[in-house]
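Novice: Sequence and predicted structure are below.
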Amino acid sequence: MSCRDDASDALLRLVLAGGATSARRRLLERHGTPAAALAAGTGAWRAAGLDEAQIGALLTPPPGPLIAGRDWLTGSERHHLLGWDSPDYPPLLRESPNPPLALFVDGDPALLWRPSVAIVGSRIPSAGGCDNAAAFARALTRVGIVVVSGMATGIDAAAHESALEQTDGTTLAVLGTGADQAYPRRHGRLRDRIAAGGAVVSEHPPGTGAHPSHFPRRNRIIAGLSLATLVIEAAERSGALITARQAADCGRDVFAVPGSIHNPLARGCHRLIREGAGLVERAGEVLDALAPQLAGCARILRDRLDEPEQSPPTPPVENPLAGPRDYQKLWNALGHDPTSMDRLTERTGLTTAALSSMLLAMELDGRVSVEHGRYCRKG
């Protein structure tokens, strides 16, 4: 077994111990790695706050779930387990109340670092609600924002589907089951498509089925991973409102789309607006409101795109980017007149996905402006 497998196995045993997450996080923080935490022994486990049931599970891990977890982790290069001790643990989620000990990821774990917006809402939306979810998801993914949702029927599914329909659009599903499960079952193909082109995430081990208590906990991860939560159609009692409250608890923005006063599915959104959520009618309003938070993501984006960590604050005109060749190629393709994404693709030969990420990083740095989907040099 490799070192990576040993580390994953130790972390898997900590996950399967169950119980209070805070005590197991504390144990990891005190000892640095999952292997060191396990080797510390029962005295250290008790000192960290683990109860007797957790200690018993660490001493004698449940064999079925342990084998299933090992098999899943080694079954595909797309399968990952990100622990609290890992530098790859998503930073926004780390700052949220009661973050999970670990995340099982089927797909690209780097997406958990990308700027994202959660789109949530009713499981039985109107046709107009589905259209709104699709339109917001489409507009957000076009500028490199990852759409996060819970893969439920209705608004969640409409947002995921719309993101997947875009050229190189990215979406992330957080599940209340194991990452290998589809809930509802008819979303099996949707789950597979999201995993292939984005990421499916869960704090529950593979093989875990649906349970009512899992979904409010799932919602806290949706809220914690996202810069903001957008609610589209929600009744007065709705899981989407739980996600919105949890987003507010994280200190994140909450937005809601208004509707007809005669539509019962608009009442939850109207309530959120009365309580201080931002009223939005188009994606541009969300992006405008998030500008300060998006600016804070610029360095992370540069790191993930391999741009030099420090760029000159006032680049010289003859070499304004002083960066990688692709960035210089994009800068040369941009003019002072608005240019469409299709035209930039033709001029640079770069993919839409690469251009979207690069343009977003440049926009956050104040080098590029965008309006109605067209880009130009700023200033």
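Specialist: Looks like it came in fine. Numbering: from 1, shown residues only.

Novice: can we go C-alpha only for contacts and neighbour counts from here?
Specialist: Noted.

Novice: Can you give me the first-to-last residue distance of stretch 192-203?
Specialist: Stretch 192-203 has an end-to-end distance of 18 Å (Cα to Cα, to the nearest Å).

Novice: And for stretch 53-67?
Specialist: 20 Å.

Novice: Show me what counts as buried in it.
Specialist: Using 16 or more other Cα atoms under 10 Å as the test for burial, stretch 53-67 gives Gln54, Ile55, Ala57, Leu58, Pro61, Pro65, Leu66.

Novice: Can you give me the end-to-end span of stretch 167-177?
Specialist: End to end - Cα to Cα - stretch 167-177 spans 29 Å.

Novice: How about stretch 229-247?
Specialist: So stretch 229-247: terminal residues 7 Å apart, Cα to Cα.

Novice: Then stretch 343-353?
Specialist: 14 Å.

Novice: Show me which residues of it are buried.
Specialist: So, applying 16+ other Cα under 10 Å, buried residues of stretch 343-353: Leu344, Thr345, Thr348, Thr352, Ala353.

Novice: for these, which one is nearest Leu265?
Specialist: Ala353 (34.8 Å; Cα to Cα).

Novice: which ones are touching the closest one?
Specialist: Gly144, Thr167, Asp168, Gly169 (Cα atoms under 8 Å, 6 or more residues apart in numbering).

Novice: Of those, which is the most crowded?
Specialist: Gly169 (26 neighbours; other Cα atoms under 10 Å).

Novice: so it makes contact with Thr141?
Specialist: Yes. In this structure Gly169 lies within contact range of Thr141 using Cα atoms under 8 Å: 5.4 Å.

Novice: Show me whatever sits in contact with both of these two.
Specialist: Ala163.

Novice: returning to what we had before: widest-spaced pair of the buried residues of stretch 53-67?
Specialist: Greatest spatial distance among the buried residues of stretch 53-67 (Cα to Cα): Ile55 and Pro65, at 16.7 Å.

Novice: re the thing from before, save the contacts of Ala353 as TSV, and put in distance to His204 and secondary structure too.
Specialist: Below are those laid out as TSV (distance: Cα to Cα, whole Å; DSSP: H, G, I helix; E, B strand; the rest coil):
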residue	distance to His204	secondary structure
Gly144	28	coil
Thr167	31	coil
Asp168	28	coil
Gly169	26	coil
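
Novice: Included below, for side-by-side comparison, is a second structure:
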Amino acid sequence: MVNTPEELGSWLRLSLTRGVGNESARKLLAAFGEPAQIFAQSESTLRQVVSATQARHLMSPPEGWAELTQDTWAWLQSHDNVNVSCAVLTLSDTDYPAPLLLIPDPPLMLYALGQTAALPSLNAEQCLAMVGSRNPTPQGQANAREFARSLASSGLTIVSGMALGVDGAAHDGAMLGAGPQALATIAVVGTGLDRVYPRQHRELAHRIAQRGLILSEYPLGTPPLNANFPKRNRLIAGLSQATLVVEAALQSGSLITAKQALEQGRDVLAIPGSIHSAQAKGCHALIKQGAKLVESAQDVLEELRMPDPFAHVPLALDAATAHTETEDELLSLLGHDPVGLDALQARCGWPTAQLQAQLLELELMGQVGRLPGGLFQRIGVG
């Protein structure tokens, strides 16, 4: 981990130099050693390793570099909570997460907030990525939380991107299921760690820092730029032995993560959904292409060749309360596909007022979810 302002400054200067990306930076490090030694070279010497334009840019500090160095060093000293710490790791650090060294484009610098003492022992075998739609169905949201809870209780660390929807539910479920001393979850974000995006997840981010890690390759002050989120997905996949896609449309960032997992030689798993749901089509496409179809936490553990400590526990949400015969009948008529009020009324023949009242009661009990377009969907199995 970075230990002095001078060391931090030299790494920041290298990472911020215009036109010098991760690949060129690795070439320079291989040729000259630490960043401070790179900046001690002449322009002609640098041209032997990188282009003339890159060599010229390396000769002068980037705009804002000194201020960012000062701000980042202050950030490193600012966390006085004994339960939460922060760190900046570089490619030369022994604490740098080993799984990321195996991906094609490891970050030059990695910013960490939370349980940073766990960084040196991170390994892909203990981590599972879970990704999915930002606008999941109620069933997808419930599946994400319950899969994560069950898998975290088996000892897995759940890795996701702290986005709305499936990501947030996966982080939350992992913290519900993990043991008190376990690294419950890792959030890989697309902004600087001095801000939380989306804002709705401020409280979630606080809990993740207490029970897990928040990681970013972006320097402090980096706003939520659209291009950053697909790029960070390679880190979500790279930290994990496999990626589980809970729900995803055909055009989805989750499919980018799945593609990068395959390119890195990692397994991809997918949960099937309703043939009528747009959020399930991405998972179905992955399954057609060879992704492992999973219906339970036991399926995931079997695919990962891990022992199943809760074989007797069903994955999906069980009914938390007893139903009346009328409620059981309505749940049966709902099935598991989204359905509109008119179609449901045709199935049951009930008066509109009675049907709406029963649907509302089941919704309040968490057994039915309301979808856009006036559709309803049953949540869980049974």
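Specialist: Looks like it arrived, so ask away. Quick caveat, the model's predicted, so the values are computed rather than measured.

Novice: quick one, what contacts Thr252 of structure 2?
Specialist: Careful, residue 252 of structure 2 is Ser and not Thr. Per Cα under 8 Å, 6+ apart, neighbours of Ser252 of structure 2: Ser133, Gly282.

Novice: actually Pro107 of structure 2, not the one I wrote
Specialist: Asn22, Leu91, Glu217 are the contacts of Pro107 of structure 2 under Cα under 8 Å, 6+ apart.

Novice: What number of residues are in the vicinity of the residue found closest to the first one once you drop the neighbours it is linked to in the chain?
Specialist: Going back to what we said before, that points to Asn22 of structure 2. Spatial nearest neighbour of Asn22 of structure 2, excluding adjacent residues (Cα to Cα, 6 or more residues apart in numbering): Leu108 at 6.0 Å. Applying other Cα under 10 Å, we find 20 residues neighbouring Leu108 of structure 2.

Novice: do the same with the one 3 residues further on
Specialist: Neighbour count for Tyr111 of structure 2, taken as other Cα under 10 Å: 24.

Novice: Name the helix or strand for it, please.
Specialist: Tyr111 of structure 2 is part of strand 109-114 when elements are defined by DSSP states H and E.

Novice: which residues in the stretch 101-250 of structure 2 form helices?
Specialist: With DSSP state H, counting those that start in this stretch as the criterion, the stretch 101-250 of structure 2 has helices at 138-153, 166-177, 202-211, 228-238.

Novice: Please render those helices as a markdown table that adds mean neighbour count and distance to Phe32 of structure 2 to the earlier fields.
Specialist: As requested, the helices of the stretch 101-250 of structure 2 are exported to a markdown table (neighbours: other Cα atoms under 10 Å; distance: least, Cα to Cα, whole Å):
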| stretch | mean neighbour count | distance to Phe32 of structure 2 |
| --- | --- | --- |
| helix 138-153 | 25 | 43 |
| helix 166-177 | 27 | 41 |
| helix 202-211 | 19 | 36 |
| helix 228-238 | 24 | 27 |
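
Novice: Which one of those helices lies nearest to Cys86 of structure 2?
Specialist: helix 202-211 (9.5 Å).

Novice: And the contacts of the closest one?
Specialist: Counting by Cα under 8 Å, 6+ apart, residues outside helix 202-211 of structure 2 touching it are 83-84, 113-115, 162, 168, 171-172, 175, 182-187, 196, 214.

Novice: Buried subset of these as a ChimeraX selection?
Specialist: A single ChimeraX command is used to select the members of these judged buried by 16+ other Cα under 10 Å:
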select :84,113,114,115,162,168,171,172,175,182,183,184,185,186,187,196,214
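
Novice: SS state for the aligned residue in structure 1 for Ser92 of structure 2?
Specialist: Under the alignment (TM-score structural alignment), Ser92 of structure 2 maps onto Asp85 of structure 1. What DSSP: H, G, I helix; E, B strand; the rest coil gives for Asp85 of structure 1 is coil.

Novice: From what I see, Asp85 of structure 1 and Leu27 are in contact.
Specialist: No. Applying Cα under 8 Å as the test, Asp85 of structure 1 and Leu27 come out as separate, 10.3 Å apart.

Novice: OK, contacts around the residue sitting nearest the centre point of structure 2?
Specialist: The residue lying closest to the centre of structure 2 (Cα atoms, centre = their mean) is Ser160, at 1.4 Å. Neighbour list for Ser160 of structure 2: Ala129, Met130, Val131, Asp167, Ala170, His171, Thr185, Ile186, Ala187, Val188, Ile236 [criterion: Cα under 8 Å, 6+ apart].

Novice: Could you do Val146 of structure 1 as well?
Specialist: With Cα under 8 Å, 6+ apart, Val146 of structure 1 has these contacts: Leu111, Arg114, Pro115, Ser116, Val117, Leu140, Gly169, Thr170, Thr171, Leu172.

Novice: what do you get for Gly121 of structure 1?
Specialist: Gly121 of structure 1 makes contact with Gly154, Ile155, Asp156, Val231, Ile232, Glu233, Ala234, Ser238, Gly239, Ala240 under the criterion Cα under 8 Å, 6+ apart.

Novice: in stretch 352-372 of structure 1, what counts as buried?
Specialist: 352-353, 355-364, 367-370.

Novice: er, stretch 194-211 of structure 1 actually
Specialist: Buried residues in stretch 194-211 of structure 1 (16+ other Cα under 10 Å): 194-195, 197-210.

Novice: Among the residues you listed, which ones are in strands?
Specialist: Residues of the buried residues of stretch 194-211 of structure 1 located in strands (DSSP state E): Ala199, Val200, Val201, Ser202.

Novice: what ranges do the helices span in the stretch 201-350 of structure 1?
Specialist: So, for the stretch 201-350 of structure 1 - with DSSP H, counting those that start in this stretch - the helices run 214-225, 239-249, 267-274, 283-289, 291-296, 298-304, 325-333, 341-348.

Novice: Which one of those lies nearest to Ile124 of structure 1?
Specialist: Evaluated with Cα to Cα, the helices of the stretch 201-350 of structure 1 place helix 239-249 nearest to Ile124 of structure 1, the distance being 12.2 Å.

Novice: sorry, back to before: the contacts of Pro107 of structure 2 into a markdown table, with extra columns for distance to Glu327 of structure 2?
Specialist: Formatted as a markdown table, those follow (distance: Cα to Cα, whole Å):
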| residue | distance to Glu327 of structure 2 |
| --- | --- |
| Asn22 | 58 |
| Leu91 | 58 |
| Glu217 | 50 |
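
Novice: So which of those residues is the closest to Phe147 of structure 2?
Specialist: Looking across the contacts of Pro107 of structure 2 and measuring by Cα to Cα, the closest to Phe147 of structure 2 is Glu217, at 27.6 Å.

Novice: of the contacts of Ala353 of structure 1, closest to Ser226 of structure 1?
Specialist: Gly144 (13.7 Å).
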